[in-house]
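Asker: Mind looking at a prediction? Sequence and model below.
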Amino acid sequence: MTASKGVTTTREGGVVDVAIGRVVAGDTVLDVRRNGGMTLFKRDGSGAAQTLSAGVTAGASVVRADVLANGREMSVLWSDGTMLRAVATMELTTESSEDAWCRGITDGVLLEVNAPLDALHGAELTINLCDDVEKKSHWYGGAHTLTQLWPMERAKIETGPLYPFDHGPNGVGSVVATHWVSSSGALVFADPNNAMLHFGMNSPTESRARGSAPRYFGVGIQNLSRPSLPVEESTTPARGDGVLRLQSRANYSDAGMLHPWQNIRTEADMRSSLKLRVAVALEDDARSATREALKQLPKPDAVPADALVYKPIWTTWATAHADVTQESTLSFAKEILAAQKAASFANGSIIEIDDRWQCLYGELDFDAKKFPDPKGMVKQLHDMNFLVTVWVMPFLQEGSPACEEAKRLGYLMEGSQPPTEVGEIFNGNAGFGQILGTAVKVVVDRVDWPPGHWEGGGGGADLQPGQFRWWGTQPVRGIDFTNEDACEWFVSRLKHLQEDIGLDGFKFDAGEPCFMPYGARTRVPLKTPQEYSQLYVDKVVSKFPISEVRVAMGTNNYRGLVRMGDKDTVWGTNNGLQSLIPTLLTSAVMGYPFTLPDIIGGNAYWGQSPDSELMARWAQASAFMPAVQYSIPPWQISEEAQRASDKALQMRETLLVPRLKALMEDARDRLEPICQPLWWLTPDDPETFTIDDQFAVGRDIIVAPVVYKGASYRRVYLPRGSWREYESATVLNGERWITVAAPLEKLPVFVRVS
């Protein structure tokens, strides 16, 4: 299909297809054609047009087409039952809360696709990833993924459910948005409340063999048997389908994509037809399209607490995992102090005590054997000028007093009878990887392997109604955050712990709606899966100024840090170092400027350990991000790694810290990214569109870390303007590539020359 801006005819297979109607939204025009295809373009002919298509069955005929409101609204009905309503956003009334999410989009068009319940792909809208002129549009936004690629169309993201996951079946992660922007200025913004929302980007065109194993959601050790998704298009023999695909389906049933919400009912199950609502607009470039999207999102009322951003956060996780003790925590703190003193850093860091400080999960009492005097420990840490936080999540271990109390009060999610262990292992058309991974997880949960780490471990294999599987081995239940009393109960228990022990805040883990019991039921029925995550953040996490959370969708007003998911101790884009900057930039486009990168050096899972090079390069890549987080001490890796880390932090204190307050205030007011893609500086420069290993901080700093193993030089792109390398007086003209030396202890950083 070809489409020309401002022309109402297209050619498909040599047949002229005449537009049947036009909607004018200020400077933007939408033409709708008989086959459900659409062209969005600027009225003055500037810029690139964007082609879209409603999910109309091939060969369906137009039954009725009406243009209303002086050309600012139209509706079309096709013979297959598909109906399209297109209305200029300026026509949306302030009385309708249903339209609040897109009412403020300037010169936008709201597309509402309705389809019968039995429509094969639901109510569907596809957006071509290439524009109509240069065929080179690049796309950004949407979601964190396990394999994070920038720009997004480099990936082949299989169409699947769009809600926060801990490693979703198609690779979608814990931080999710419903808007996407292109380098040519297209904005696609889906209604966050679309029922049964599914999303795909450049999905594979090759069909998996009939009867092949499905993609599936797993936890903990199950993930060892799962591929890192999405796949990169360049690594496969076939290209993707070249479209951004959005669907509102009748239900979550999908034999090829297994996940927990296939067994949970919502109000959407009562619909008589399907409706997908998506707003589209054409801006001048990717930056203006992103800003238009960010205008629609809720804003925080304050910046993060100083302690979260001005000094590194130190967590016990990767060094101690579940074996953390009072003794090991104090020893860790003393090592940190000694290293800071040697590097002439003042303390003021947070030390976060991670997994298994509690006697039982959710009990919120320190294990007396491991922490004989937690109050005294916290005082000692405060005397060392540390703030102290602990790791918590919204699960309660079966048999704990807290769980029994919550049961009695009706504060837990209820559920149906889960599948048997055998039924779980052979769920769906299970393939070998799924069978092996699930079987190992069931055995691990049954026998509590490795043993000796957790009191009350094991017994989590044969699940009871209301229990669900997670990365630990204990049977757990989840708090029902639709119950206001349950939220207040949980918050009050956290505050009691905080006041009793002297804690300063919390690291909040989990909260994704994939951690719910089979057939989950809440006191107030959930309209969408992400509503559970939103309640967790709004009703619990937001009550604590010193906090971080890893789940986000529609919670842009949260004032703490939004953490990236756990990274593996590897180099690649498959959840390693090379995925760090793409994840940071995706967070920026989604409207989460207060990003906490994951642990420097990764999580050291499965026997992994960073060498000097990986540790040094990871520290450099993280140093200019909004916050910095360590667990593996660089001095335990090598003196070389320690020197590289210290130098990167010194550069942070010299260049970033003085600018950080103003950058955070701008982020608070407008969600303006602190760390930006290079196209944020020069959005009309095509060279910036695909750079995935550099980022800008504000308008004056370019950070270009080395993220490839063995590299001692790297190419750096300098945007338009005049620049100098840090600690150099030589002025360099921008809008060109240069090559710079980057030995292991050097982080290439460039500063704008006024």
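Answerer: Structure's in. What do you need?

Asker: For the rest of this, base every contact and every neighbour count on C-alpha atoms.
Answerer: Fine.

Asker: So for the chain, the centremost residue is which one?
Answerer: Centroid check for the chain by C-alpha atoms, centre = their mean gives V175 as the closest residue, at 2.2 Å.

Asker: my guess is that residue is in a helix, correct?
Answerer: No. According to DSSP: H, G, I helix; E, B strand; the rest coil, the state of V175 is strand, so it is not within a helix.

Asker: Against L396, how distant is the residue nearest to it when sequence neighbours are not counted?
Answerer: What sits nearest to V175 in space, not counting adjacent residues and going by C-alpha to C-alpha, 6 or more residues apart in numbering, is A552, at 4.6 Å. Between A552 and L396 the distance, using C-alpha to C-alpha, to the nearest Å, works out to 22 Å.

Asker: same check, this time on I313
Answerer: Note on I313: its distance to L396, by C-alpha to C-alpha, is 27 Å.

Asker: The residue nearest to V175: neighbouring residues, count only.
Answerer: Burial of A552 is recorded as 26 neighbouring residues (other C-alpha atoms under 10 Å).

Asker: take the one below as the second:
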Amino acid sequence: MYTFLPENFTPVKQKPSKELRPMLMAILLGLILFIAAVVAWCYYTVSLRKAERLKTELMDLRADGFVIRNQHGEVVFRLAFHSGRLDLESCSKEGEILSCTRSSTGPLNFFIQTVKPKDTVMCYRVRWEELAAGPAVEHTMFWEDAHWYGGSEMSTQHWPIRLAGYQEPVPYVTSDVYSFRDSFGGILERYWISSKAAAIKINDSVPFHLGFNASERTLFFQARYKDSPYKPLPGQQPFPELSYRVCVGSDITSIHKYMVRRYFNKPSKIPAENAFRYPIWSTWALYKKDINQYKMFAKLREDGFKVTLWTHPFINYNSSNFGVEMFAKLRDDGFKVTLWIHPFIHTNSSSFKEGIERQLFIKEPSGRLPAMVEWWNGIGAILDFTNPAARDWFQSHLRQLRHKYGISSFKFDAGETSYLPKQFSTFRPLSDPSIWSRRYTEMAIPFYELAEVRVGYQSQNISCFFRIIDRDSVWGYELGLKSLIPTVLTISMLGYPFISADMIGGNFFPNKTDGTVEIPDRE
């Protein structure tokens, strides 16, 4: 049966039932929640990616510094950015390099590169370079509860490092700490290592200044050219750059071995066996400057040691209290004599005029006149060992002395940058004044078998004995006998295997031994 409807028939529309409205509202609400969840997930993903970009291996980078953990999750190294905060939004990561282009003070070049040279060692190359002249770059390292070793010879020496007071960053260059107590010593390297198997090496290119705050247990690493002896090389912009490498390992022995092999050269030769086997008698220990051949012969008849003779070969040697016959007698009696030598040329010396004519001296900034310096025996010029002609001239004179007088070797004194004038120029421009100290030690290489030097900067390949600065005849850590072992251990940690502790009993001066007597500790 079929039903036929008229053509104008229109069905009646039914209104949605009240039961469907809650369902539609629920669907709409669910859609809104879904969209919100997707948006939240997107933001979470972006933030998660950003967090991953600020983490590289075991290092966590923040805007104000970074921390490095070992494989057990323990923090072993912590450093803060003192001169500015990183803008983390400017950071990106490609492979092993995490780089940033802005800080709170403006544009910069910053990167951290992860390097794994060994299975047991992880290193991080860090570089912060300003893109404008003037501002210093400063980072603060916290030594916290770890023991730290290395650095430099100091007037007050402890093992491990123990600092006192507060010191603003000062140039980290070689200095005579016997005369300048608050400076760094004649043997120094930009290297420190901790008992938590973390080590840091400041790059050679950095105009490096070091300070500290003992109460907060911090070291200040600063790079600057303003009011500094460091100078950019010709053609280089004076933009301060602080770059270094931090390495962590499984234990302090393995990390130290890696750092020494990576950064320090080894001596190519070994000093003469006699330098290790026999004692050396120094005229300075007993007679100071009041010495002549009669006093010396009387003492030698009693002891019969190898002799270190303190005299002044470049003042007026031919008229001194010692003659060719005396040296011949010493040689015939089987004595080996070493002569005290320094890089200063006294104005009364005939060598002074020759040095001016041949342009062998460090000069004033104008480059026309020799820069006169004050040292412990007056005023004089100082040889420019960046000039190969000055090095060869000096070595030639030493060979003549050795041949004429039968000298076995030389005791090379001074060489610290503290004896350089404040403003000077050299044959080859120096970005770091301590390079002059290194050139001085390199000059001594031909005389290595029995020679001593008292400065060292990147000089581990020199096969001479490195002599620590004089000790006073007192019991204490400030240039006293108590600091002897800490100083030798520190220099050894810096890669120098041949060390002379200088005179047994210290550098006796009456005014340095009077007063309250401190009894040595019981060993």
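Answerer: That came through, no problem. None of the values given here were measured: they were computed from a predicted structure.

Asker: TM-score of the superposition?
Answerer: The TM-score (TM-score structural alignment, normalised by the length of the second structure) is 0.82; 467 aligned residues with a C-alpha RMSD of 2.9 Å.

Asker: Would you mind giving the residues in the first structure matched to stretch 347-360 of the second structure?
Answerer: Residues 398-411 of the first structure are where stretch 347-360 of the second structure aligns, with TM-score structural alignment as the criterion.

Asker: what comes up buried for that stretch?
Answerer: Judged by neighbour count using 16 or more other C-alpha atoms under 10 Å, the buried positions of stretch 398-411 of the first structure are E398, S400, A402, C403, A406, G410, Y411.

Asker: Going by distance to K527 of the first structure, which of the residues you listed wins?
Answerer: The nearest member of those to K527 of the first structure, counting by C-alpha to C-alpha, is Y411 at 19.1 Å.

Asker: thought that closest one was touching E488?
Answerer: No. No contact is recorded between Y411 of the first structure and E488 when judged using C-alpha atoms under 8 Å, the distance being 10.3 Å.

Asker: counterpart of the residue nearest to the centre of the first structure in the second structure?
Answerer: Residue pairing (TM-score structural alignment): V175 of the first structure is matched to I187 of the second structure.

Asker: With Q578 of the first structure instead?
Answerer: Using TM-score structural alignment, Q578 of the first structure pairs with K482 in the second structure.

Asker: Might you report the residue contacts of its match?
Answerer: If a contact means C-alpha atoms under 8 Å, 6 or more residues apart in numbering, then K482 of the second structure has W475, G476, P520 as its contacts.

Asker: And for M154 of the second structure?
Answerer: V177, R181, S183, F184, G185, T487.

Asker: The fourth one: how many residues sit nearby?
Answerer: The local packing of F184 of the second structure (other C-alpha under 10 Å) involves 23 other residues.

Asker: cool, and the third one?
Answerer: By the other C-alpha under 10 Å criterion, the neighbourhood of S183 of the second structure contains 20 residues.

Asker: and it, what is it in contact with?
Answerer: Residues near S183 of the second structure by C-alpha under 8 Å, 6+ apart: M154, S155, S175, D176, V177.

Asker: now the fifth one
Answerer: When contacts are counted by C-alpha under 8 Å, 6+ apart, G185 of the second structure touches S152, E153, M154, S155, V173, T174, S175, D176, V177.

Asker: please redo it, this time with the cut-off set to 6 Å
Answerer: With contact set as C-alpha atoms under 6 Å, 6 or more residues apart in numbering, G185 of the second structure has these partners: E153, M154, T174, S175, D176, V177.

Asker: Translate the fifth one into the numbering of the first structure.
Answerer: To tie it back to what came earlier, the one meant is D176 of the second structure. Under the alignment defined by TM-score structural alignment, D176 of the second structure corresponds to D166 in the first structure.

Asker: Over to the second one?
Answerer: Taking TM-score structural alignment as the criterion, the aligned counterpart of M154 of the second structure in the first structure is T145.

Asker: gap between its match and R469 of the first structure?
Answerer: Going from T145 of the first structure to R469 of the first structure by C-alpha to C-alpha gives 22 Å.

Asker: Then P517 of the first structure?
Answerer: When distance is defined by C-alpha to C-alpha, P517 of the first structure is 8 Å away from R469 of the first structure.

Asker: Those two - which one has more neighbours?
Answerer: Under the neighbour definition other C-alpha under 10 Å, P517 of the first structure and R469 were set side by side, and P517 has more, 28 against 25.

Asker: Which residue, other than its chain neighbours, is closest to the aligned partner of the more buried one in the second structure?
Answerer: Correspondence of P517 of the first structure to the second structure, assessed by TM-score structural alignment: P421. Spatial nearest neighbour of P421 of the second structure, excluding adjacent residues (C-alpha to C-alpha, 6+ apart): V373 at 6.1 Å.

Asker: what does the one you found align to in the first structure?
Answerer: The pairwise alignment with the first structure assigns V373 of the second structure to F468, based on TM-score structural alignment.

Asker: what about A501 of the second structure, how many residues close to it?
Answerer: By other C-alpha under 10 Å, the residues close to A501 of the second structure number 17.
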